[in-house]
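[1] No sequence on hand, only this structure:
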């Protein structure tokens, strides 16, 4: 039985969902001649500027973002080359910023920061140069500060629990297991915890 609503003509189709054709990507519209290469390039430029206004990105991240928006490589690559030339895309500067903020603000070790740089598409040479800002002493100082904060948070708990939690947190921030254990041992001793029976890391 078909229900007919007041004011609805028979067979009018009111109330039925209309299927919409999938929206064409920029690449498809370009191939079909609906837009010119210049129009596609201008749209990609506007999209790039919006992305960069919100946050700094690596060239790889920008390339992926534009690809998701449907822009073809023939438009994206020359545009990114131009942005690179004028300094709007700067992987070296971006990598340096990541190293400084992750180490200085979060206390991350080189290993964890290196993994993030890889995820963001920073090439190995650029990443290595950026990571050279952090030496072994810098890493140890940052790790010691973290270890101190971590053991303070677990005061009153069983010592082995304190050790396990603090070492695990440092490991997740990129510190090698041996260094993490040593830093936690020192922090616990400074906090008045008995540590003479704890083994020293090799």
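    Perfect, thanks for sending it. It should be emphasised that the depicted structure is a prediction, and the values quoted were computed from it without experimental measurement.
[2] Every contact and neighbour count from this point should use C-alpha atoms.
    OK.
[3] in which helix or strand would I find the residue lying closest to residue 194 once chain neighbours are set aside?
    Leaving aside its sequence neighbours, residue 194 sits nearest to residue 188 (Cα to Cα, 6 or more residues apart in numbering; 7.6 Å). Taking DSSP states H and E as the criterion, residue 188 maps to helix 177-190.
[4] If you count neighbours, what's buried in that helix?
    Using 16 or more other Cα atoms under 10 Å as the test for burial, helix 177-190 gives 177, 179-185, 187-188.
[5] what do you get for stretch 91-104?
    So, applying 16+ other Cα under 10 Å, buried residues of stretch 91-104: 91-92, 94-96, 98-100, 102-103.
[6] ditto for stretch 38-56
    Quick answer for stretch 38-56 (16+ other Cα under 10 Å): 40-41, 44-45, 47-48, 56.
[7] what's the closest of those residues to residue 120?
    The closest of the buried residues of stretch 38-56 to residue 120 turns out to be residue 56 (Cα to Cα; 11.4 Å).
[8] Now do the helix holding residue 188: distance to the chain's middle.
    Relative to its chain's centre, helix 177-190 lies at 29 Å (Cα atoms, centre = their mean, to the nearest Å).
[9] same thing with stretch 84-94?
    Centre-to-centre, stretch 84-94 and its host chain are 18 Å apart (Cα atoms, centre = their mean).
[10] Equivalent analysis for stretch 40-48, please.
    Offset of stretch 40-48 from its chain centre (Cα atoms, centre = their mean): 23 Å.
[11] contact partners of it?
    With Cα atoms under 8 Å, 6 or more residues apart in numbering as the test, stretch 40-48 has contacts from 26, 30, 62, 66, 71, 75-76, 79.
[12] Max pairwise distance over these: which two?
    The farthest-apart pair in those, when distances are taken by Cα to Cα, is 30 and 62, at 20.4 Å.
[13] on that earlier part again, adding distance to residue 146, write the buried residues of helix 177-190 out as JSON lines.
    Shown next, in JSON lines, are those (distance: Cα to Cα, whole Å):
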{"residue": "177", "distance to residue 146": "14"}
{"residue": "179", "distance to residue 146": "12"}
{"residue": "180", "distance to residue 146": "10"}
{"residue": "181", "distance to residue 146": "12"}
{"residue": "182", "distance to residue 146": "12"}
{"residue": "183", "distance to residue 146": "9"}
{"residue": "184", "distance to residue 146": "9"}
{"residue": "185", "distance to residue 146": "12"}
{"residue": "187", "distance to residue 146": "9"}
{"residue": "188", "distance to residue 146": "12"}
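[14] and here's the other structure:
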């Protein structure tokens, strides 16, 4: 088989070496550039607290002084704003997951938000908002086909995990059970005279 070419080869010449760029030569990236890159990448995906960004930079061995300098600059230009981050997180988690202030405070602390910013963000939720969210959660999770005792136990546990006080949870679950019993006694056919 003369003249047959093998796939992937060009007329007998050796393949050219890959182009060696500046990134391959520079083994140690500039720490400040690395820190900026990490912060921008994370902030592009979602808002972050200052502590979350600092932790991400520490995992990549960015020196602490460089981390502070970059985060100070990002704070100055408004890219890092723990107060705004806290307000957004509280609003979103309260509306989407129905979390109470107590659970939200734990979440903010875990994310590294300071006490002052956390208090200000949590102030946007009052007792009435919290109770309305708990009632909505109970209405969504209520099942008529389940034993009321089992149902009550499950709903109390769910509200507890979401940060609601035991007193409020017990009162609201008791109201749901009472309403359910009243509705089942008002079924068609029960008022025939």
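    Received it, and whenever you're ready, just let me know what you need. This one's a predicted model, so the numbers in the text were calculated from it and none came from an experiment.
[15] What does the TM-score come to for these two?
    Remark: TM-score between the superposed chains equals 0.77 [TM-score structural alignment, normalised by the length of the second structure]; 157 aligned residues with a Cα RMSD of 1.6 Å.
[16] coming back round to it: looking at the buried residues of stretch 91-104 of the first structure, which one is closest to residue 116 of the first structure?
    Nearest to residue 116 of the first structure among the buried residues of stretch 91-104 of the first structure is residue 98, at 8.7 Å by Cα to Cα.
[17] Give the next helix or strand downstream of whichever strand or helix holds that closest one.
    Following DSSP H and E, one finds residue 98 of the first structure within helix 91-106. Later in the chain than helix 91-106 of the first structure, the nearest helix or strand by DSSP H and E is helix 110-119.
[18] Onto which residues of the second structure does the next helix or strand along the chain from that following helix map?
    Using DSSP H and E, the helix or strand that follows helix 110-119 of the first structure in sequence is helix 124-131. Under TM-score structural alignment, the match for helix 124-131 of the first structure in the second structure covers residues 115-122.
[19] The matching stretch vs the first structure, average distance?
    Comparing stretch 115-122 of the second structure with its match in the first structure after superposition yields a mean distance of 0.4 Å (mean Cα distance after the TM-score superposition for the first structure).
[20] Just the ones in helices from the buried residues of stretch 38-56 of the first structure, please.
    Among the buried residues of stretch 38-56 of the first structure, the ones falling in helices (DSSP state H) are 40-41, 44-45, 47-48.
[21] what does residue 58 of the first structure align to in the second structure?
    Per TM-score structural alignment, residue 58 of the first structure is aligned with residue 49.
[22] Without its sequence neighbours, what residue ends up closest to that match?
    residue 82 (5.4 Å).
[23] residue in the first structure matching residue 173 of the second structure?
    Under the alignment (TM-score structural alignment), residue 173 of the second structure maps onto residue 184.
[24] hmm, back to that, out of the buried residues of stretch 91-104 of the first structure, the closest to residue 117 of the first structure would be?
    residue 95 (6.9 Å).
[25] do you know how far that closest one is from residue 145 of the first structure?
    Look at residue 95 of the first structure and residue 145 of the first structure: by Cα to Cα, to the nearest Å, they are 24 Å apart.
[26] With residue 182 of the first structure instead?
    Taken as Cα to Cα, the span from residue 182 of the first structure to residue 145 of the first structure is 13 Å.
[27] Is it correct that residue 75 of the first structure is in contact with residue 30?
    No. Residue 75 of the first structure is not in contact with residue 30 according to Cα atoms under 8 Å; the separation is 10.3 Å.
[28] Residues in contact with both of the two, list them for me.
    37, 40.
[29] Over in the second structure, tell me which residue corresponds to residue 40 of the first structure.
    Aligned counterpart of residue 40 of the first structure in the second structure: residue 31 (TM-score structural alignment).
[30] Point out the other helices and strands that the helix or strand containing residue 184 of the second structure packs with.
    Secondary-structure assignment from DSSP H and E places residue 184 of the second structure in helix 166-185. The contact analysis (3 or more Cα pairs under 8 Å, 6 or more residues apart in numbering; DSSP states H and E) places helix 166-185 of the second structure against helix 127-141, helix 148-161.
[31] what sits up against it?
    Contacts for helix 166-185 of the second structure (Cα under 8 Å, 6+ apart): 131, 134-135, 138, 144, 148, 152, 155-156, 159-160.
[32] what is the orientation angle of it with helix 148-161?
    Orientation note: helix 166-185 of the second structure sits at an angle of 150 degrees relative to helix 148-161 (axes from the mean of the first three to the mean of the last three Cα atoms, to 10 degrees).
[33] Tell me the gap between helix 166-185 of the second structure and the middle of its chain.
    Centroid separation for helix 166-185 of the second structure versus its chain: 31 Å, with Cα atoms, centre = their mean.
[34] That one vs helix 127-141, what angle?
    Going by the same axes, to 10 degrees, helix 166-185 of the second structure makes 50 degrees with helix 127-141.
[35] Kindly state which residue of the first structure is aligned to residue 65 of the second structure.
    Correspondence of residue 65 of the second structure to the first structure, assessed by TM-score structural alignment: residue 74.
[36] Roughly how far does its match sit from residue 66 of the first structure?
    Using Cα to Cα, residue 74 of the first structure is found at 12 Å from residue 66 of the first structure.
[37] Those two: who's more crowded?
    Each of residue 74 of the first structure and residue 66 has its neighbours counted (other Cα atoms under 10 Å); residue 66 has more, 19 against 12.
[38] which residues touch that one?
    44, 47-48, 76.
[39] For those, work out which two are farthest apart.
    Across the contacts of residue 66 of the first structure, no pair lies farther apart than 47 and 76, at 10.8 Å, counting by Cα to Cα.
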